[in-house]
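Sequence plus the predicted model coming up.
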Amino acid sequence: MQTILAFIVVFGSLVFFHELGHFLLAKRSGIMVREFAIGFGPKLLGINKGETLYTIRLLPLGGYVRMAGEDFDKVELQPGHRIGLLLDRDGRAERIVLNQNDRTPDMLYMEVEQADLEKELYIDGYDEEERRVRYPVSRKAIISEKGTETLIAPHDRQFESKSLGARAATIIAGPLFNFILAFFIFVILGLVQGIPKDDPVIADVTDDGPAISAGIEKGDRIVSVNGREVGSWNAFSAIIQDSPGEELTIGLERGGSVEEVNVTPASIDVEGQTIGQIGVLYEPQYEKNVLGTVAYGAEQTWFWFKRIFQLLGMLVTGQFTIEALSGPVGIYQATGAVAQAGVFNLMNWAAVLSINLGIMNLLPLPALDGGRLLFFGFEALRGRPIDKQKEGMVHFVGIMLLMVLMIVVTWNDIQRFFF
């Protein structure tokens, strides 16, 4: 139960803030947001507020913000449609009823000849006495069909009507909010737990690692690796992990003097990835510094941003394979393990996952935010948008490929944890 709750809270928070970024920038740009959804699949809970439906859906694997004017959002009245209209005080249609079964005294009935519910906002046709009539349509008109109500979206409220800059800002806001969330989590950790000094000081040395053979001792301070100054434990640890099997010259400060030792990190396989390890332990010391927490939050966010990009580069260059990737099952298992280590560790894990989610969404792949930004780049170069059908096909293929990748990494997780 603890694992389930931790996963829901952590992953739900990351998805919520990601979609909140899209939502707030869409609203700021004047785009109508049809739905703000957490999860995919069948709706479990839905609340209408204003012009937006807020939903929680069955599959907790992501979320979405559905904006007016996107795929399958068009509402058209074809010639020959018989409809009912309710007019407001100014004579504008404020409710358009399709497939009406019951006749209402206040409702006007007509057969549509022409209609524009986006730009000119009118309905033209014939009333029940075969007279030609034309009614203006309210910008807040509702279309009712078989119990389902849909607010019309004038063209200037649609996503595609906005400037290239406004559309790009709306899309990039999702990943940006993930980075902002990570920053604030690190700041809160700094305020509550304290700021780790991150001093590169050896807390202990294992009995069978390369470090003890090289003469490294408890209490030694790392000052350099291969002549390059090292100022933090994170930096030192990253160098060791990235150098399996490579001899390194480590500068140590001991008793007020500096000496150098040579050590070769052992090659360790961690979930399909080969990393270096020398057999030393670290024990962070914390200090309370209110002003320093902001700098700490920024430093940690930047550190993990760079680190995740390095891992992506290793995947591209083949330094570790797709078998090392984890999907929802792997994240679920890892979240449970981290939750058992305490709330501070869980918060740190959530911040790293948030950065990872933001970076992954910025990759220039179809169906991701980065893929959409790539098409905006092409639009800026060409001076006109890419054909929507062609772009839609590319995104559809991208979704299919991402689903295949999800199946592969999920199968890897299942094999790793259950077999």
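Perfect, thanks for sending it. Numbering: from 1, shown residues only.

rest of the way, CA atoms for contacts and neighbours
OK.

which stretch of helix or strand covers V133?
strand 132-145 (DSSP states H and E).

now I212
helix 210-214.

List the contacts of the very next helix or strand once past that helix.
Sequence-wise, the next helix or strand downstream of helix 210-214 (DSSP H and E) is strand 221-225. Strand 221-225 is contacted from outside by 199-202, 229-231, 236, 248-254, using C-alpha atoms under 8 Å, 6 or more residues apart in numbering.

again, but for stretch 307-321
In contact with stretch 307-321 (C-alpha under 8 Å, 6+ apart) are residues G272, Q273, T274, I322, N356, I359.

Could you tell me which of the residues you listed count as buried?
By neighbour count, with 16 or more other C-alpha atoms under 10 Å, those hold Q273, T274, N356, I359 as buried.

Restricted to helices, list those residues.
If you go by DSSP state H, the buried ones among the contacts of stretch 307-321 have N356, I359 in helices.

State the pair within the buried ones among the contacts of stretch 307-321 that is farthest apart.
Using C-alpha to C-alpha, the two most remote members of these are T274 and I359, lying 22.8 Å apart.

Got another one to weigh against that:
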Amino acid sequence: MNTVIAFIVIFGSLVFFHELGHFIFAKRAGILCREFAIGFGPKVFAHKKGETVWTIRLLPLGGYVRMAGEDPEMTELKAGQRIGVVFNEKEEAVNLIVNGRDRFQDARVIEIEKADLEHGLTISGYEEGEEELKTYPVHREALVTEDRLSTQIAPYDRQFNSKTLPQRAMAIFAGPLFNFILAFIVFVVLAMIQGIPTNEPELGEVINEGAAVEAGLQEGDRVVSINGDSMASWEEIVTVIQKSPDEELTFVIDREGEERTVAVTPSAEEADGKTFGRIGVYSPFEHSIIGSFTYGAKEVYNWTKLIFGVLGTILTGQFSIDDLSGPVGIYVSTDTVAQSGILNLAKWAGVLSINLGIMNLLPLPALDGGRLMFFFYEAVRGKPVDRQMEGMVHFVGFALLMLLMIVVTWNDIQRFFLQ
């Protein structure tokens, strides 16, 4: 149960922060954001605040920010159509009721001749009982009500495609960017809490069970030499220990200015078919506020470099689709990491956030990177790609991604539960 909660909190936080990036920069550009959704499928929770409906949906496989202009806006008002219209005190239309107007006692019935809800913001028509054609102004935040659902209109200057190329590109790029920012924050906070790993030849935390505690080693002991060889770094200490499973080692340590000689026999551990020595000691840490920020930046860089390296092996065929993991694999890994403590779980969340940011930047249809590629093409070409063509490419790309997700999930199930 704890793993389920941890998985939901971590994955939900990563998706929320990603979509928050889209949302903030879309709002900064003046784009109307109709919905901020975590998950896909049927709504589980919905709450409207301001112009935006905040929702949690059934399938926790991502999220989205629905911006005005990305999809067909709403029901088109056609000539000859009779609708109910609610006006404010300035005689501006504030609610255009396509059906169910009997529920609005103050609505006036108008037969539409022409409606412009994007540019001119007017409706022209004949009010019930009158023969004179009149034109009425429409409020910029007017609603269109159909089947009991009210949707705010989006004047063209509030739509995604009305914005400059840099504004649109930033609204899309901000999602992955916020994943990197989240990872940076996580690593900085971790460094402030537990300290920054150093390469000094000292012992960090000594675990309760292991060769180190049995030999009487303590946190803070400085290792002068092992088997007569002087130690200048933590890395050298680790190398000697790992090469010496079940072999007695003679440590000369400096504890508060006093040198002591201690015999330590590393236990034998196995991983990836190899045997290595282990004594049960973590690396040393130091505390520094400025160093914490430097550490956070380095961790983001190192993990980004590592993930791109893995992607490189996929492109060169050294990494097969059977080796990929989806939500099930992430859940199993989260369960393993959760057992090692909250700090390791937080670090895992930072790594996943970087991974999510990089995956979304891949130049594939339906991903943020795919959309940015279309923007790049628009910048080179001087005019945007046909919207229907772009929409079709993204639709096909999304379908293929869903198919890949199904295949990867099935591989995870076979790997972790059916073997």
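Okay, I see it. The structure presented is a predicted model; accordingly, all values stated were derived computationally and were not measured.

Just flag the most distant two among the contacts of stretch 307-321 of structure 1.
Top of the distance list for these (C-alpha to C-alpha): T274 and I359, 22.8 Å.

what about the strands in the stretch 1-150 of structure 1?
Taking DSSP state E, counting those that start in this stretch as the criterion, the stretch 1-150 of structure 1 contains strands spanning 33-49, 52-67, 82-87, 93-98, 108-116, 122-127, 132-145, 148-151.

what's the mean distance for the shortest one versus structure 2?
Comparison of strand 148-151 of structure 1 with structure 2 after fitting gives an average deviation of 0.6 Å (mean C-alpha distance after the TM-score superposition for structure 1).

Then the third one?
For strand 82-87 of structure 1, the mean deviation from structure 2 after alignment is 1.0 Å (mean C-alpha distance after the TM-score superposition for structure 1).

That strand maps to which residues in structure 2?
Residues 82-87 of structure 2 are where strand 82-87 of structure 1 lands when matched by TM-score structural alignment.

still on that earlier bit, and of the contacts of strand 221-225 of structure 1, the nearest to I414 of structure 1?
Scanning the contacts of strand 221-225 of structure 1 for proximity to I414 of structure 1, where the rule is C-alpha to C-alpha, the winner is F236, at 33.3 Å.

Pull out the buried residues from stretch 309-329 of structure 2.
Buried residues in stretch 309-329 of structure 2 (16+ other C-alpha under 10 Å): L311, S325, G326, P327, V328, G329.

residue contacts, F16 of structure 1?
So F16 of structure 1 contacts I38, G63 (C-alpha under 8 Å, 6+ apart).

what does P327 of structure 2 give?
Counting by C-alpha under 8 Å, 6+ apart, the residues that P327 of structure 2 touches are L61, T409.

now W233 of structure 1
Contacts of W233 of structure 1 (C-alpha under 8 Å, 6+ apart): D198, D199, P200, V201, Y282.

Pipe the buried residues of stretch 309-329 of structure 2 into TSV and attach secondary structure and distance to T75 of structure 2 per row.
Shown next, in TSV, are the buried residues of stretch 309-329 of structure 2 (DSSP: H, G, I helix; E, B strand; the rest coil; distance: C-alpha to C-alpha, whole Å):
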residue	secondary structure	distance to T75 of structure 2
L311	helix	44
S325	coil	41
G326	coil	38
P327	helix	37
V328	helix	40
G329	helix	43
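
Now the two most distant members of those.
L311 and V328 (20.0 Å).

Against L58 of structure 1, how distant is the residue lying closest to E51 of structure 1 once chain neighbours are set aside?
Nearest non-adjacent residue to E51 of structure 1, counting by C-alpha to C-alpha, 6 or more residues apart in numbering: R34, 6.6 Å away. Separation of R34 of structure 1 from L58 of structure 1 (C-alpha to C-alpha, to the nearest Å) stands at 19 Å.

okay, the two: which has more neighbours?
R34 (21 against 14; other C-alpha atoms under 10 Å).

Which element, helix or strand, includes H394 of structure 2?
Element membership for H394 of structure 2 (DSSP H and E) is helix 387-417.

what's the mean distance for that helix versus structure 1?
Helix 387-417 of structure 2 sits 0.7 Å off on average (mean C-alpha distance after the TM-score superposition for structure 1).

So which bits of that helix are buried?
Of the residues in helix 387-417 of structure 2, those buried (16+ other C-alpha under 10 Å) are 390-391, 394, 397-398, 401, 405, 407-409, 411-413.

same check, this time on stretch 122-132 of structure 2
T122, I123, S124, G125, Y126, E127.

and the first one, what does it touch?
The reference is to T122 of structure 2. If you count contacts by C-alpha under 8 Å, 6+ apart, T122 of structure 2 has them with A115, D116, T135, Y136, P137, V138.

still on that earlier bit, for the helix holding I212 of structure 1, packing partners?
Packed against helix 210-214 of structure 1, as judged by 3 or more C-alpha pairs under 8 Å, 6 or more residues apart in numbering; DSSP states H and E, are the following elements: strand 257-263.
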